[in-house]
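1. this one's structure only:
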């Protein structure tokens, strides 16, 4: 009897193993295609220093849904609007989690930041609702536009000074200072730095430090066994950069709370910090000071880095295409008036300006692979199985240069958007530089205003020409990171029209 029981048990175990192996085999057979991985390292050696371009080439062979192995991390690359819509919209619930880099764990940012919290949590839903309905609603943006107008006037004054002396403007530096001040004005009602100010370098080092350390390839992310050892010092540096920026934001928060306490009847400021404090002291939402600080860190870093990068690409394309620059300037003069100040309310009447911004978002998306997502369940997409735990990268750079989507994709042609009702607000999946679905960038309304207004300010009253020694530079060379910037800094000389 005992032998019979043992036989039955062995039969059941064997049959279960057979069914599991057969099921596993079927799953493996349905995985998205991709290049054969090497032992241990997978496909990492194939990526080079511009992975978004490598993925674009591989997708031509393996299709718009392909898979690679980055060390032990199984990764699916999405390279078409159709597949992006499936992943972000149709099956958005299955792919709403984040694949979180080790650096993001610094200062417990991954546990507090809305950008990395699970979407199923009450905290995430509350923060998302606050961003959409209060912080970045039209009435809030309109309330703080006077603060931004003041910072744009400072940019105009600086360019005027350079024009009078014949000095070349470092566009990235000017864009960084302006973006930083536009962000700090909108968030905190103060000026973070100034042109030719010593504080600029301090802010730049901290903000670029956070952006760089999050985007830098980290072996511990691909080989988890290395995480306790931090072989590249990523966590050590991340703790330092995140800590410095959080300390600065904390000082702004404490100062504002003290001011409200000592002057309760003083007029309230119109910035986003004031909005967040009002919400935190109300009864509708349960948000803490830590929630406020980490949200503002996300906005400060994400907005500064991506907007600065985009401004440099916008100006680069307009300088390399003087006919487009002239056409934009003519529209500004016609609609706004020569010598008059461009206002945010003017943007709706400037279709060519809008087209220029869209074209740069297509041609030079600031985050070419967006922030990584992770599959929370097994999910079939396009006839292939994306397994639970897989990292999902969406190659918006490849979609922007796909000839099956865009005519003459390697040409800078803003005119293509004048007759097309396409926008980058998450509904048209051929153009999603800010993402789409539940994880769309919450700061997009502010970024939209900053990009349009900074571009208009730089072009409205000045002509631009490349600095002579930069004339032979490779102006399309890219430097990969959290945002893909120009490899060669853009320097240009402004002169009066």
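-> Noted; the coordinates are in hand. Here the structure is a predicted model, which is why all the values come from computation and not from measurement.

2. could you use CA atoms for every contact and neighbour count after this?
-> Will do.

3. next, count neighbours for residue 229.
-> 11 (other C-alpha atoms under 10 Å).

4. so residue 360 touches residue 315, yeah?
-> No: counting by C-alpha atoms under 8 Å, residue 360 sits too far from residue 315 to count as a contact (9.7 Å).

5. center of the chain, which residue is that?
-> Centroid-nearest residue in the chain: residue 367, 5.0 Å away (criterion: C-alpha atoms, centre = their mean).

6. SS state for it?
-> Assigned by DSSP: H, G, I helix; E, B strand; the rest coil, the conformation of residue 367 is coil.

7. mind listing what's buried in the helix or strand hosting residue 252?
-> Using DSSP states H and E, residue 252 sits within helix 234-262. Neighbour-count burial for helix 234-262, counted by 16 or more other C-alpha atoms under 10 Å, picks out 234-235, 237-246, 249-250, 252-253, 256, 260.

8. coming back round to it: show me the contacts for the nearest residue to the residue nearest to the centre of the chain once chain neighbours are set aside.
-> Nearest in space to residue 367, with sequence neighbours left out and distances taken as C-alpha to C-alpha, 6 or more residues apart in numbering, is residue 483 at 4.8 Å. Residue 483 sits next to 305, 306, 309, 366, 367, 368 when contact means C-alpha atoms under 8 Å, 6 or more residues apart in numbering.

9. I'd say the third one and residue 482 touch.
-> Right, the one you point to is residue 309. No: applying C-alpha under 8 Å, one finds residue 309 not in contact with residue 482, separated by 10.4 Å.

10. downstream of the longest helix along the chain, the next helix or strand is which one?
-> Using DSSP state H to define each element, the chain has its longest helix at helix 289-320. Following helix 289-320 in sequence order, the next helix or strand is helix 322-335 (DSSP H and E).

11. now do that next one and helix 289-320, the angle between them.
-> Angle of helix 322-335 versus helix 289-320, following axes from the mean of the first three to the mean of the last three C-alpha atoms, to 10 degrees, is 110 degrees.

12. how far off centre is helix 322-335?
-> A distance of 28 Å separates the centroid of the chain from that of helix 322-335, by C-alpha atoms, centre = their mean, to the nearest Å.

13. going by neighbour count, list what's buried in it.
-> Within helix 322-335, the residues that qualify as buried are 324, 325, 326, 328, 329, 330, 331, 332, counting by 16+ other C-alpha under 10 Å.

14. okay, pairing it with this:
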């Protein structure tokens, strides 16, 4: 992690002394801050963090200090929220205060200041979200129905015929579909150069854009003035991201423009935008929106679908119940479609549980307060970094007893209906910064999960001796997480549907 790398560098004593003097000039607050661990001079609570999985530290602190806690990282105030109720009270109901983002200088220094997620609250953000709303609102997202179905059907055949890495196939599916919807052309599997560059950008971003890493530049603003050789590869990565960002912003967008000029452009978010725009179209904003839709979509969808398949292996009873629901509602020789969604509440509950069981972004995205606030008698200062700990929300035993168990029934009423809409899931965030692509994500995830369950049985793989290979829910670390590689097997359980898919995909 970027933070642990910097802390291990042994910054000269003179720098530490200057920073320590700066940290001693603290503002006097009119009310007590939320309870939290006692900070050390200079470092605050930085040395107590699990830098690979900070959400575990924040969750452990919550068990000691309560649902809202205060910590200090190198002089920056952090307010950690470990309760969905408090998150809705503050970030939803007081969104005028909780709609900014922390200043993450690494985002700007690395050429990623186009990143919608990290934009400060203001006019540029409003332009981004206006376009997101136009192209990814509920009605617009449904209009890509044919693309969802075609790619989900292709995923089923790929999984059935595959012996290769599961993550590779899931990511290729997500990349191909999102590229088709966003830019109108196929991703051509994991060999697509655009995907390789996006993956590289995402991996670097995970290292340098966390709020904990951002505290480094807040505490030591002069660091950005020093030569990169002082800090090794961590800072040198920023030059690479600047180059990648420009390539990814411009090349696929310009390709769509060329296709439109030639009259060969298929339908896509970018093509729809350019068709509807007048001569004053804000192309720079659309480039950023298109790329962020791609980056955000591929990370979230790949993680969630891997978690879905992991859960189906580990909980065959859940898998059997979801398949039985599909077979009861959908004709034996027909594939489920989005029109069937209201009649398949248990499948909807499965997807709710996927996002709860292992939220793709365990800490979500940090907020920053635009003014002072008071909650429960505690003072929340202007400029504080506010983190809604998705991991703690997902492991709240008061709401989710035996929280480590995958149980979709948590999300059903007594009469078997969904308690809430998928797009209201806490994993999509809160308030004015809630994920604008949540309808798009729901349609992609639902279509893929329905297609897999309608045709395939997901089971443990077997070794060369025929013995079952055990699987454990182990995850990567970082701002977004994925299941670590695991093996499973796929068996067709509906020959009629499989044959229909192979005929449609023109494969044997």
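-> Received the coordinates, thanks. The structure presented is a predicted model; accordingly, all values stated were derived computationally and were not measured.

15. what does the residue nearest to the centre of the first structure correspond to in the second structure?
-> Alignment note (TM-score structural alignment): residue 367 of the first structure maps to residue 361 of the second structure.

16. contacting residues around that match?
-> Contact partners of residue 361 of the second structure, counting by C-alpha under 8 Å, 6+ apart, are 390, 427, 479, 480, 481.

17. go on, residue 283 of the second structure?
-> Taking C-alpha under 8 Å, 6+ apart as the definition, residue 283 of the second structure has no contacts.

18. translate it into the numbering of the first structure.
-> Using TM-score structural alignment, residue 283 of the second structure lines up with residue 289 in the first structure.

19. can you show me the strands along the stretch 51-200 of the first structure?
-> For the stretch 51-200 of the first structure, the strands defined by DSSP state E, counting those that start in this stretch cover 65-70, 73-78, 97-98, 169-170.

20. can I get the ones you listed in JSON lines with distance to residue 380 of the first structure and mean neighbour count?
-> Output for the strands of the stretch 51-200 of the first structure, formatted as JSON lines (distance: least, C-alpha to C-alpha, whole Å; neighbours: other C-alpha atoms under 10 Å):
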{"stretch": "strand 65-70", "distance to residue 380 of the first structure": "11", "mean neighbour count": "24"}
{"stretch": "strand 73-78", "distance to residue 380 of the first structure": "12", "mean neighbour count": "23"}
{"stretch": "strand 97-98", "distance to residue 380 of the first structure": "17", "mean neighbour count": "22"}
{"stretch": "strand 169-170", "distance to residue 380 of the first structure": "48", "mean neighbour count": "18"}
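
21. can you list the ones you listed in JSON lines and add distance to residue 495 of the first structure?
-> Below are the strands of the stretch 51-200 of the first structure laid out as JSON lines (distance: least, C-alpha to C-alpha, whole Å):
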{"stretch": "strand 65-70", "distance to residue 495 of the first structure": "48"}
{"stretch": "strand 73-78", "distance to residue 495 of the first structure": "44"}
{"stretch": "strand 97-98", "distance to residue 495 of the first structure": "47"}
{"stretch": "strand 169-170", "distance to residue 495 of the first structure": "11"}
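
22. out of the ones you listed, which is closest to residue 21 of the first structure?
-> Residue 21 of the first structure lies closest to strand 73-78 among those, at 19.5 Å (C-alpha to C-alpha).

23. show me what that closest one packs onto, helices and strands only.
-> strand 65-70, strand 391-394 (3 or more C-alpha pairs under 8 Å, 6 or more residues apart in numbering; DSSP states H and E).

24. for those strands, which one sits closest to residue 216 of the first structure?
-> Of all those, it is strand 65-70 that lies closest to residue 216 of the first structure, at 14.2 Å by C-alpha to C-alpha.

25. equivalent range in the second structure for the closest one?
-> Using TM-score structural alignment, strand 65-70 of the first structure pairs with 68-73 in the second structure.

26. that older thread, and the angle for the helix holding residue 252 of the first structure with helix 289-320?
-> Computed with the same axes, to 10 degrees, the direction of helix 234-262 of the first structure lies at 110 degrees from that of helix 289-320.

27. helix 234-262 of the first structure vs the second structure, average distance?
-> In the superposition against the second structure, helix 234-262 of the first structure averages 3.0 Å from its aligned positions (mean C-alpha distance after the TM-score superposition for the first structure).

28. give me the next element, helix or strand, following that helix.
-> Remark: after helix 234-262 of the first structure, the chain's next helix or strand is helix 272-280, criterion DSSP H and E.

29. average offset of that following helix relative to the second structure?
-> Helix 272-280 of the first structure sits 2.3 Å off on average (mean C-alpha distance after the TM-score superposition for the first structure).

30. and the helices in the stretch 351-497 of the first structure?
-> 351-363, 396-400, 444-460 (DSSP state H, counting those that start in this stretch).

31. who are the packing partners of the last one?
-> Meaning helix 444-460 of the first structure. helix 145-165, helix 289-320, helix 322-335, helix 351-363.

32. which part of the second structure lines up with that helix?
-> So helix 444-460 of the first structure sits over residues 438-454 in the second structure, by TM-score structural alignment.

33. try the shortest one
-> Using TM-score structural alignment, helix 396-400 of the first structure corresponds to residues 390-394 of the second structure.

34. that stretch against the first structure, how far on average?
-> On superposition with the first structure, the mean distance recorded for stretch 390-394 of the second structure (mean C-alpha distance after the TM-score superposition for the first structure) is 1.2 Å.

35. and for that stretch, what are the contacting residues?
-> The contact list for stretch 390-394 of the second structure, computed with C-alpha under 8 Å, 6+ apart, reads 55-56, 58-59, 82-84, 356-359, 361-364, 400, 403, 426-427.

36. 10 Å instead, please
-> 55-56, 58-60, 62-63, 67, 81-85, 87, 353, 355-365, 399-400, 403-404, 426-429 (C-alpha atoms under 10 Å, 6 or more residues apart in numbering).

37. quick one, which of those residues are buried?
-> Among those, the ones that count as buried by 16+ other C-alpha under 10 Å are 55-56, 58-59, 62, 67, 81-84, 87, 353, 355-365, 400, 426-429.

38. how much space between the closest residue to residue 356 of the second structure other than its chain neighbours and residue 114 of the second structure?
-> Distance criterion C-alpha to C-alpha, 6+ apart; nearest residue to residue 356 of the second structure, sequence neighbours excluded, is residue 394 at 5.2 Å. Residue 394 of the second structure sits 30 Å away from residue 114 of the second structure, going by C-alpha to C-alpha, to the nearest Å.

39. and if you look at residue 22 of the second structure?
-> Counting by C-alpha to C-alpha - residue 22 of the second structure and residue 114 of the second structure are separated by 31 Å.
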